[in-house]
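Student: 3D, please:
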Amino acid sequence: MISAEKHASASTIGLAVMPVVFVALWSTGFIGAKFGLPYAEPFTFLFIRFVLTLALLLPLVMLMRIEWPRGIRLWAHIGVTGLLVHGTYLGGVFYGIYLGMPAGLTALLVGLQPLLTAACAGPLLGERLTPRQWLGLALGLAGISLVLGSKLELGESLFQGFGLGALLCVVAALGGISLGTLYQKRFCTSMPLLSGAAIQYMSAGVLLGAGALLFETRQVAWTPTFVLTLGWLVLVLSIAAILLLMALIKRGEASRVASLFYLVPPVTALQAWWLFDERLPLLGLVGMVVAIVGVVLVIHKGTARS
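Tutor: Below you'll find the predicted structure:
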């Protein structure tokens, strides 16, 4: 009896911790980009990551006997989401960091994805925004304006350290993840998570491989730092995080993951401060808090309706 109670208690604690672990792991993707990009160009880096991920993921799909999506049309829709969610999003994030944008600021900008998704959901999916969501959108925009405005210190340019090109890359990443989320919600609701992720990695790998072939030298410095970073991104983010998400969805905890995603920017900023001494002025920290509150307002309302 006592043993059963202890097992139930441990299971409950584990279930409560799993979403937090998932978000903590997810936030390290920006740090991984920062660590690995000195040794490989962005498209080349991501192409290698996806090839290695597929080399592990495809046998896993077979061993777990997970069904593949049925029908060419669904395969095509999943491929499109891969181009947007992995190809455009990760390509934009990695290139933005490669061009000098701080990892913490990058995480904050793409962390506005729920705001942009909510704004686009009306015309694309017929969903209406509530006053609470409009307030969230306004706070998100105000917050990011404060963060960018905090860079306007004495003698410092708005794009000091990274330039307009890096900002455009991250904005493209934000657009890719937002549009990809809406597209997946509209056309891929019946997608098996693990096999669907494999298809998405395939399509994104083709896109990024073409980018590496056309625009990069494809030279890689196989240093211990790069190998360890690549191993972390493949094993922990692309494989373990997906399996963890599958477990959460199976247990009905996906909504808790969605509500905790607003923690990714501050967690990333804390990691970037500790590892790379990336700092935000007080006004920038206030802006981050304001933007996160805006995201929370939008996410919580959307979660309640789902």
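Student: only C-alpha atoms for contact and neighbour calcs from this point on.
Tutor: Noted.
Student: buried sites along the helix or strand hosting residue 265?
Tutor: Residue 265 is part of helix 264-276 when elements are defined by DSSP states H and E. For helix 264-276, the neighbour count (16 or more other CA atoms under 10 Å) marks 264, 265, 266, 267, 268, 269, 270, 271, 272, 273 as buried.
Student: cool, stretch 137-147 as well?
Tutor: Judged by neighbour count using 16+ other CA under 10 Å, the buried positions of stretch 137-147 are 137, 138, 139, 140, 141, 142, 143, 144, 146, 147.
Student: tell me what the helix or strand hosting the first one is packed against?
Tutor: Same thing as residue 137. When secondary structure is defined by DSSP H and E, residue 137 falls within helix 131-149. On a contact count with 3 or more CA pairs under 8 Å, 6 or more residues apart in numbering; DSSP states H and E, helix 131-149 meets helix 113-125, helix 282-305.
Student: Reformat the buried residues of helix 264-276 into CSV and put distance to residue 287 next to each item.
Tutor: Listed next are the buried residues of helix 264-276 as CSV, based on distance: CA to CA, whole Å:
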residue, distance to residue 287
264, 15
265, 12
266, 11
267, 15
268, 15
269, 13
270, 15
271, 18
272, 17
273, 17
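Student: Look up how far residue 139 lies from residue 298.
Tutor: With distances taken as CA to CA, to the nearest Å, residue 298 is found 10 Å from residue 139.
Student: now residue 248
Tutor: Distance of residue 248 to residue 139, given as CA to CA: 30 Å.
Student: thinking again about what came up before, ok, the buried residues of helix 264-276 vs residue 98, which is closest?
Tutor: Proximity of the buried residues of helix 264-276 to residue 98 (CA to CA) peaks at residue 272, which lies at 14.7 Å.
Student: Quick one: residues contacting that closest one.
Tutor: By CA atoms under 8 Å, 6 or more residues apart in numbering, residue 272 lies in contact with 31, 103, 104, 278.
Student: what sits up against stretch 187-200?
Tutor: 54, 57-58, 61, 66-69, 74-75, 77-83, 86, 242-243, 246.
Student: List buried residues within those residues.
Tutor: When neighbours are counted using 16+ other CA under 10 Å, the contacts of stretch 187-200 contain these buried positions: 54, 57, 68-69, 74-75, 77-83, 86, 242-243, 246.
Student: so which helix or strand takes in the residue nearest the centre of the chain?
Tutor: Nearest residue to the geometric centre of the chain (CA atoms, centre = their mean): residue 26, 6.9 Å. For residue 26, the enclosing helix or strand under DSSP H and E is helix 2-36.
Student: angle of that helix against helix 264-276?
Tutor: Per axes from the mean of the first three to the mean of the last three CA atoms, to 10 degrees, the angle that helix 2-36 makes with helix 264-276 is 60 degrees.
Student: What is helix 2-36 packed up against?
Tutor: In this structure, helix 2-36 packs against helix 89-98, helix 103-110, helix 224-232, helix 241-250, helix 254-260, helix 264-276, with contacts taken as 3+ CA pairs under 8 Å, 6+ apart.
Student: quick one more, to check against the first:
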Amino acid sequence: MQLSSVPRPFDRLLLIAPFFFWGTAMVAMKGVIPHTTPLFLAGLRIGPAGFLVLAVSLLLGRSQPQGWRAWLWIVLFALVDVTLFQGFLAFGLVRTNAGLGSVMIDTQPLAVALLALWLYGERIGLWGWLGLAVGIAGISCIGLPDEWIVQLFQGHWFDGSISLSSLQWSQIFDSGQALMLVAALSMAVGTVMIRKVCEYCDPISATGWHMILGGLTLFLGSGLWESNQWTDLDSASWWLMVYAAVFGSAVAYGLFFYFASTGSLTSLSSLTFLTPVFALIFGNLALSEVLSPIQFGGVCLTLVSIYFVNQRDRLPDWERVKGVAISLPESVARLWLRDS
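Tutor: Sure thing, here's the model as predicted:
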């Protein structure tokens, strides 16, 4: 199925589906986390989904990894993009709500832009740098304690009444938002690594295998350091995990890779901001999660920054903006003289 240039309603739903599933899967995981342990939850979400993705790759006849280089890069990819990412995500969910967690996770395009600049020399541009600046402001409003932001706007940070040593830094390092930010950085590194992985193996097969290997590592860690992983899980929790694994991982990744392979990558990148929107909406409806006014402002700034970074190649560059700024007053003057 090839999407047309003007998507039909059903095509629009399919384009939105991966981000809906990722956002609502965060809410499902948040609902389960009080009844289980973080590493077991992470492994249960990603491991079974990997087998589903691998089965699809076999049905499609995609080539499987060959040689030690392919397997080495898949193992490294699994360690960063699954074990670290999903592990920090699950631990972060223990201490923060699903909506804010999803916002922090979706800041990874900001880190990807900087990593791509450093490693591959990719252009960031005017809008990309503006997005990064707005993103830092948004993340600060979300991750820093509200009283710190209030004190900043009241000028207490500049009049000498507050010093860095007097701040309670444990409020940051012990918060779920900080763990989510580390998870986002892990995902960003994994996103940059995919280029190298695809040099040696098929991307769909590599996705399935790295989810399986990363899931096994999470289960191993759970067996070593956690206990009573499933004793408190009820039937509703198991169904939520089935949803997170099947729809939030296997189906979402499958649709995402399908649309990317059919040339819809630009459309997908512009929809990235929908994931935290869905997480915030359903987190409020299902879990009664409420944001403070400062956190809500941070969410808005972060979504704007993600849009700027994702769309930086489509937005007018500085020369075009400057040209419009110079020519607009002249055009208005000519119209006024003509009409007068």
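Student: Select from the contacts of residue 272 of structure 1 the one having the most neighbours.
Tutor: Scoring the contacts of residue 272 of structure 1 on neighbours with other CA atoms under 10 Å, the highest-scoring entry is residue 103 at 30 neighbours.
Student: out of the contacts of residue 272 of structure 1, which one sits closest to residue 287 of structure 1?
Tutor: The shortest gap between residue 287 of structure 1 and any of those belongs to residue 104, at 12.7 Å (CA to CA).
Student: Can you find the partner of that closest one in structure 2?
Tutor: Residue 104 of structure 1 maps onto residue 99 of structure 2 when the alignment is built from TM-score structural alignment.
Student: do the same with residue 293 of structure 1
Tutor: Counting by TM-score structural alignment, residue 293 of structure 1 lines up with residue 304 in structure 2.
Student: mind listing what that match touches?
Tutor: Residues in contact with residue 304 of structure 2 (CA under 8 Å, 6+ apart) are 131, 134, 135.
Student: a markdown table for the residues you listed, including distance to residue 120 of structure 2?
Tutor: Listed next are the contacts of residue 304 of structure 2 as a markdown table, based on distance: CA to CA, whole Å:
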| residue | distance to residue 120 of structure 2 |
| --- | --- |
| 131 | 20 |
| 134 | 24 |
| 135 | 22 |
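Student: Which of the residues you listed sits closest to residue 184 of structure 2?
Tutor: Scanning the contacts of residue 304 of structure 2 for proximity to residue 184 of structure 2, where the rule is CA to CA, the winner is residue 135, at 13.2 Å.
Student: do you know how far the closest one is from residue 305 of structure 2?
Tutor: Taking CA to CA as the measure, residue 135 of structure 2 falls 5 Å from residue 305 of structure 2.
Student: go on, residue 96 of structure 2?
Tutor: Counting by CA to CA, the separation of residue 96 of structure 2 from residue 305 of structure 2 is 22 Å.
Student: The two - which one has more neighbours?
Tutor: In terms of neighbours (other CA under 10 Å), residue 305 is the more surrounded of residue 96 of structure 2 and residue 305; the figures are 28 against 18.
Student: who's in contact with residue 26 of structure 2?
Tutor: Applying CA under 8 Å, 6+ apart, one finds that residue 26 of structure 2 lies in contact with 98, 99, 102, 244, 279.
Student: What's it aligned with over in structure 1?
Tutor: Aligned against structure 1 by TM-score structural alignment, residue 26 of structure 2 finds its counterpart in residue 30.
Student: for residue 89 of structure 2, same thing?
Tutor: Taking TM-score structural alignment, residue 89 of structure 2 has residue 93 as its aligned residue in structure 1.
Student: cool, residue 187 of structure 2 as well?
Tutor: In structure 1, the position corresponding to residue 187 of structure 2 is occupied by residue 177, as judged by TM-score structural alignment.
Student: picking that back up, list the superposition-based mean deviation of the helix holding residue 137 of structure 1 with respect to structure 2.
Tutor: Here helix 131-149 of structure 1, set against structure 2 after superposition, deviates by a mean of 1.5 Å using mean CA distance after the TM-score superposition for structure 1.
Student: tell me the angle the helix or strand following that helix makes with helix 113-125.
Tutor: Moving toward the C-terminus from helix 131-149 of structure 1, the next helix or strand (DSSP H and E) is helix 163-187. Between helix 163-187 of structure 1 and helix 113-125, the angle formed by their directions is 50 degrees, by the same axes, to 10 degrees.
Student: The next helix or strand after helix 163-187 of structure 1 vs structure 2, average distance?
Tutor: Using DSSP H and E, the helix or strand that follows helix 163-187 of structure 1 towards the C-terminus is helix 193-215. Overlaying structure 2 shows helix 193-215 of structure 1 at a mean distance of 1.8 Å from the equivalent residues (mean CA distance after the TM-score superposition for structure 1).
Student: now helix 193-215 of structure 1 and helix 89-98, what's the angle there?
Tutor: Between the axis of helix 193-215 of structure 1 and that of helix 89-98 there is an angle of 50 degrees, by the same axes, to 10 degrees.
Student: quick one: buried residues of helix 193-215 of structure 1?
Tutor: Within helix 193-215 of structure 1, the residues that qualify as buried are 193-209, 211-212, counting by 16+ other CA under 10 Å.
Student: Does residue 39 of structure 1 touch residue 217 like I think?
Tutor: No - counting by CA atoms under 8 Å, residue 39 of structure 1 stays clear of residue 217, with 12.0 Å between them.
Student: mind checking how far stretch 100-115 of structure 1 is from the chain centre?
Tutor: Going by CA atoms, centre = their mean, to the nearest Å, the spacing between the C-alpha centre of stretch 100-115 of structure 1 and its chain's C-alpha centre is 10 Å.
Student: hang on, I meant stretch 191-210 of structure 1
Tutor: In this view, stretch 191-210 of structure 1 has its centroid 15 Å away from the chain centroid, taken as CA atoms, centre = their mean.
Student: ok, the equivalent of residue 277 of structure 2 over in structure 1 - contacts?
Tutor: For residue 277 of structure 2, the aligned position in structure 1 is occupied by residue 266, per TM-score structural alignment. Contact criterion CA under 8 Å, 6+ apart gives 104, 108, 288 as the residues in contact with residue 266 of structure 1.
Student: do that again at 6 Å, thanks
Tutor: Listed by CA atoms under 6 Å, 6 or more residues apart in numbering, residue 266 of structure 1 has no contact partners.
Student: Kindly report the same for residue 203 of structure 1.
Tutor: When contacts are counted by CA under 6 Å, 6+ apart, residue 203 of structure 1 is found next to 79, 82, 83.
Student: Nothing else from me, thank you.
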